[in-house]
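K.L.:
what would the 3D arrangement of this be:
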Amino acid sequence: MTHLSYVNENTDAWQTYLAQIDRVAPHLGELAYYLDTLKRPKRTLIVDVPLVMDDGSIQHFEGYRVQHNLSRGPGKGGIRYHPSVDLNEVMALSAWMTIKTAVLNLPFGGAKGGVRVDPSKLSTRELERLTRRFTTEISPIIGPQKDIPAPDVGTNPNIMGWMMDTYSTTQGHTVTGVVTGKPVHLGGSLGRVRATGRGVFVTGLEAAKKINLTIENSKVVVQGFGNVGSEAAYLFNQANAQVVAVQDHTGTIFNPNGIDIKALQKYVEEHRGLAGFSGAEPIDNEALWDVEMDIFVPAALEGQITVERAKRLTAKLVLEGANGPTYPAADDILIERGVTIVPDVICNAGGVTVSYFEWVQDMASYFWTEDEINQRLDKLMIQAIADVWAMADQKSCSLRTAAYILACERILIARKERGIFPG
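P.N.:
As a prediction, the model looks like this:
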């Protein structure tokens, strides 16, 4: 079957997602009849974003919003500002959001957006103008009951605040629920910034129990030290695990006796990268994959665990903090080697779960404490990994395949029961 004429066969993210979906088909019974609905996005919007720069020149940036599947509710997914953003990446990320929200049993579908831009090269005023114009261009298809954006790579709560304000201006009244991940005083939720990293840690604890891996004194390696990687590293550190290596866009550091994560967080905040941190030794980036470890947390961009790297990785447990960090062929190698992989669609779902909480709070105009949010988050994450583990045992398959079976069943039952209009 040919999938969407604009798919470039040389790009990996969408092809990785399609390969993951194909692996689920034999487990779906009569629901496999509807599986093609998950192999193509429901709606794709490509927009031109013209921007008047501070020097008076005009530059054009390409933006996207993809709604992959809306069978279970409005779209949900982040906005990414990065030079590598393209349609295939956004399609894949939107599809993974469809799976993720279904695995967690949240009343959402999957969506994603982005602008191909390097935000570090824009001034604050340019970034605001870019955001407001992009929001205007995608405003016909977003809304609290249609599609709810959130922060992702290269975006933050301030950008969500600008998006909310721009959309509200077009509606003539304040619409806090149009985005999540906003500043708290604009209707954002407590606990949102740290939620994804917390989810990685919580699912990691549950998986470690299942495989009889003791967290205390275990060796942890983290790739990526943004909101997700730094929070996960901090929580593992607090649980008396040793974070022995960390990698970010500026380099890789190693300390066999463990890195002081709180000190590293402070250093990175001041220097915008870990290069030069005195509490560990710099090593070659590729040497990260040879470090002796028990737990590996890939929390950077997709496509990091290749076949060759999978052969070298020494971890017993991989916690996918990033979206799509493992190629399907690498997945097979890790499983053959006895490595347990907690897939991205569960592992990093803490962010979308607290985004759901934020949306609910905005709809009700009633806000919860951070303790309440963390308790609700932990409960949902623990239940989700228990459901997936039970499915994996029942079907004798990997956690990833089990997660996809569970998600696809929920999505395709909704598709079947809603029917296709017109009949």
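
K.L.:
from here on, contacts and neighbour counts on C-alpha atoms
P.N.:
Will do.

K.L.:
give me the element residue 194 is part of.
P.N.:
Residue 194 belongs to helix 192-210 when assigned by DSSP states H and E.

K.L.:
select the longest helix from this protein.
P.N.:
If you go by DSSP state H, the chain has its longest helix at helix 370-395.

K.L.:
run the angle between that helix and helix 192-210 for me.
P.N.:
Angle, helix 370-395 to helix 192-210, by axes from the mean of the first three to the mean of the last three Cα atoms, to 10 degrees: 40 degrees.

K.L.:
the helix or strand following helix 370-395 - contacts with which helices or strands?
P.N.:
Moving toward the C-terminus from helix 370-395, the next helix or strand (DSSP H and E) is helix 399-418. Using 3 or more Cα pairs under 8 Å, 6 or more residues apart in numbering; DSSP states H and E, the elements in contact with helix 399-418 are helix 13-24, helix 87-103, strand 340-342, helix 370-395.

K.L.:
looking at those, which is buried most?
P.N.:
Ranked by mean neighbour count, those are led by helix 87-103 with a mean of 26 (mean count of other Cα atoms under 10 Å).

K.L.:
what packs against that one?
P.N.:
Using 3+ Cα pairs under 8 Å, 6+ apart, helix 87-103 is in contact with helix 13-24, strand 58-69, strand 75-82, strand 109-116, helix 344-347, helix 399-418.

K.L.:
for these, give me a markdown table that also has distance to residue 259.
P.N.:
Converted to a markdown table, the helices and strands packed on helix 87-103 look like this (distance: least, Cα to Cα, whole Å):
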| stretch | distance to residue 259 |
| --- | --- |
| helix 13-24 | 32 |
| strand 58-69 | 39 |
| strand 75-82 | 29 |
| strand 109-116 | 34 |
| helix 344-347 | 23 |
| helix 399-418 | 30 |
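
K.L.:
do you know which of these lies nearest residue 377?
P.N.:
Each of these has some distance to residue 377 by Cα to Cα; the shortest is helix 344-347, at 12.2 Å.

K.L.:
how far is the closest one from where the chain is centred?
P.N.:
Per Cα atoms, centre = their mean, to the nearest Å, the displacement of helix 344-347 from the mean C-alpha position of its chain is 8 Å.

K.L.:
second input sequence below; structure requested for side-by-side comparison:
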Amino acid sequence: MPDLLKQAVSRLESVVEADPDLRDMKRLLSLPSELIERELSLRTDEGKTRFVRAWRCRYNTLKGPTKGGVRFSASSTADEVNRLGFLMTLKCALLDLPFGGAKGAIQIDPDELSQSERYQLAISYGELFSDILRADNDILAPDVATTPEDMEAVVESLKPVHNSGSEGAVTGKPVDEGGLSIRHGATGRGAVFILKELQQDFDIDIKTCRVAIQGMGKVGLEFARVIQAAGATIIAMSDSSGMISSNDGLDAGEVARQKADGELNYSDEPEALLSLDTDILCLAATSDVVTGENAADLECRLILEIANAAISPDADKALADRNILVGPDILFNSGGVAASYLEWLSFCKGGADKLGDTEAMWQDRLTSAAGSVAATVDECNGDWRSAALIYALRDLNAIALGQGLFDA
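P.N.:
Have a look, this model is predicted:
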């Protein structure tokens, strides 16, 4: 088994030790149901043909059609896509969504693409996987370095195959193309909403918290904006180029402007952010940031893992030994898929006007998931990740038993 997926699945061992009835479910989730690797051709502006790898993983279909984003990243691999599909399966189960987990990727650096090449790339991905992408089979969404405009292009690419049904195969679309306004910033905004729901359980007060945020992309900046509005003080932020900081607090809006204009005044290396003395460390950049090698350097009380797999399994024990709480990724980055579900549901029902109050529905999903994990955490000796995992596995296990997959 490849390393990244193997490491992610290894976290289920403690869950099985706590509840041996989940052993068969752990075995079922050890490998994806389907991983498809294809070659995508891209015609460059110079008239040359470039070939790149593209993947779609449909990890598990117990709960229904699979759901997951597609990313443009030069570092993507089949192993990474499998791990992300695994995590999405658990996330959908935790939120009680009628989806299995999926993920896709194109192995390419999006910064090297012109606007026309990027459009063609999204079109080509949709065409390449048009046999899979359907509202009742596998639903696409934005992920790292992909946008609503990319999703609009995928919808266009699917129309020759699925006609009007192509809109249901893609979420995260522009609002005027069938998207929902609630989807904008939903991942970062959702993380703050869940934190508000659980601040008493974490023994924190957002209004007095000092926060350091790794990541100044769409998720990190939205998290910064919303948590600052809730009263927190942002003492530092970082991206791949460096760290900016202020003991008196950064202004999230000004940071976003300076980032867009290339005017950030970095004061230190990016890694310096991880060792700051702060209440909350928000990881909203990339995977495998906190590892067994640097976990001892952290000086925070609580880590919010908004980026998928931002904490490696080999760091878990070190963090627990130092009493650093972890808000796990499958809970704290679930705001995006909760909003995507409502967009898909609006398609199924014939329009957003048939749904009612989408903000209330979105909040209800997140509140329920947060409450479910909080109700399970004592059973897991205060380990919030284990609590989220055990709740998700029990949900999937009940379905598997009902379908006769396991012996009752």
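
K.L.:
tm score of chain vs chain?
P.N.:
Laid over one another, the chains give 0.95 as their TM-score (TM-score structural alignment, normalised by the length of structure 2), with 406 aligned residues with a Cα RMSD of 1.9 Å.

K.L.:
circling back: quick one: the longest helix of structure 1 to helix 87-103, angle?
P.N.:
If you take the same axes, to 10 degrees, helix 370-395 of structure 1 sits at 90 degrees to helix 87-103.

K.L.:
what's the residue nearest the centre of structure 1 in contact with, if anything?
P.N.:
For structure 1, the residue nearest the mean C-alpha position is residue 323 (4.8 Å; Cα atoms, centre = their mean). For residue 323 of structure 1, the contact set (Cα atoms under 8 Å, 6 or more residues apart in numbering) comprises 93, 96, 301-302, 344-345, 348.

K.L.:
out of those residues, which is most surrounded?
P.N.:
Neighbour counts for the contacts of residue 323 of structure 1 (other Cα atoms under 10 Å) peak at residue 348, which has 28 neighbours.

K.L.:
and the alignment partner in structure 2 of that one, what does it touch?
P.N.:
Under the alignment by TM-score structural alignment, residue 348 of structure 1 pairs with residue 333 in structure 2. Neighbouring residues of residue 333 of structure 2 by Cα under 8 Å, 6+ apart: 187-188, 190-191, 305-308.

K.L.:
counterpart of residue 103 of structure 1 over in structure 2?
P.N.:
Alignment note (TM-score structural alignment): residue 103 of structure 1 maps to residue 94 of structure 2.

K.L.:
likewise residue 316 of structure 1?
P.N.:
Per TM-score structural alignment, residue 316 of structure 1 is aligned with residue 301.

K.L.:
could you do residue 64 of structure 1 as well?
P.N.:
Using TM-score structural alignment, the partner of residue 64 of structure 1 in structure 2 is residue 55.

K.L.:
with residue 238 of structure 1 instead?
P.N.:
Under TM-score structural alignment, residue 238 of structure 1 pairs with residue 229 in structure 2.

K.L.:
count the residues that sit near its match.
P.N.:
Residues near residue 229 of structure 2, counting by other Cα under 10 Å: 12.

K.L.:
likewise residue 1 of structure 2?
P.N.:
9.

K.L.:
and the helix or strand following the helix holding residue 194 of structure 1, how far from the chain's centre?
P.N.:
Using DSSP H and E, the helix or strand that follows helix 192-210 of structure 1 in sequence is strand 219-223. Here strand 219-223 of structure 1 is found 18 Å from its chain centre; the criterion is Cα atoms, centre = their mean.

K.L.:
can you tell me what part of structure 2 strand 219-223 of structure 1 aligns to?
P.N.:
Here strand 219-223 of structure 1 aligns to structure 2 at residues 210-214, judged by TM-score structural alignment.

K.L.:
mean shift between the matching stretch and structure 1?
P.N.:
Once fitted to structure 1, stretch 210-214 of structure 2 is off its aligned match by 0.4 Å on average (mean Cα distance after the TM-score superposition for structure 1).

K.L.:
picking that back up, among the contacts of residue 333 of structure 2, which one lies nearest to residue 198 of structure 2?
P.N.:
Using Cα to Cα, residue 191 comes nearest to residue 198 of structure 2 of the contacts of residue 333 of structure 2, at 10.7 Å.

K.L.:
what do we get in structure 1 for that closest one?
P.N.:
Residue 191 of structure 2 maps onto residue 200 in structure 1, by TM-score structural alignment.

K.L.:
gap between the aligned residue in structure 1 for residue 68 of structure 2 and residue 150 of structure 1?
P.N.:
Residue 68 of structure 2 maps onto residue 77 in structure 1, with residues paired by TM-score structural alignment. Residue 77 of structure 1 sits 6 Å away from residue 150 of structure 1, going by Cα to Cα, to the nearest Å.

K.L.:
and what of residue 203 of structure 1?
P.N.:
According to Cα to Cα, residue 203 of structure 1 stands 22 Å off from residue 150 of structure 1.

K.L.:
isn't there a strand covering residue 253 of structure 1?
P.N.:
Yes: judged by DSSP: H, G, I helix; E, B strand; the rest coil, residue 253 of structure 1 forms part of a strand.

K.L.:
show me what the host helix or strand of residue 117 of structure 2 is packed against.
P.N.:
Here residue 117 of structure 2 sits within helix 115-128, counting by DSSP H and E. Counting contacts by 3+ Cα pairs under 8 Å, 6+ apart, helix 115-128 of structure 2 packs against strand 34-43, helix 148-162.

K.L.:
quick one: the longest one aligns where in structure 1?
P.N.:
Helix 148-162 of structure 2 lines up with residues 157-171 of structure 1 when matched by TM-score structural alignment.

K.L.:
and the contacts of the matching stretch?
P.N.:
Stretch 157-171 of structure 1 has contacts (Cα under 8 Å, 6+ apart) with 128, 131-132, 135-136, 139, 150-151, 174-176, 178-183, 186.
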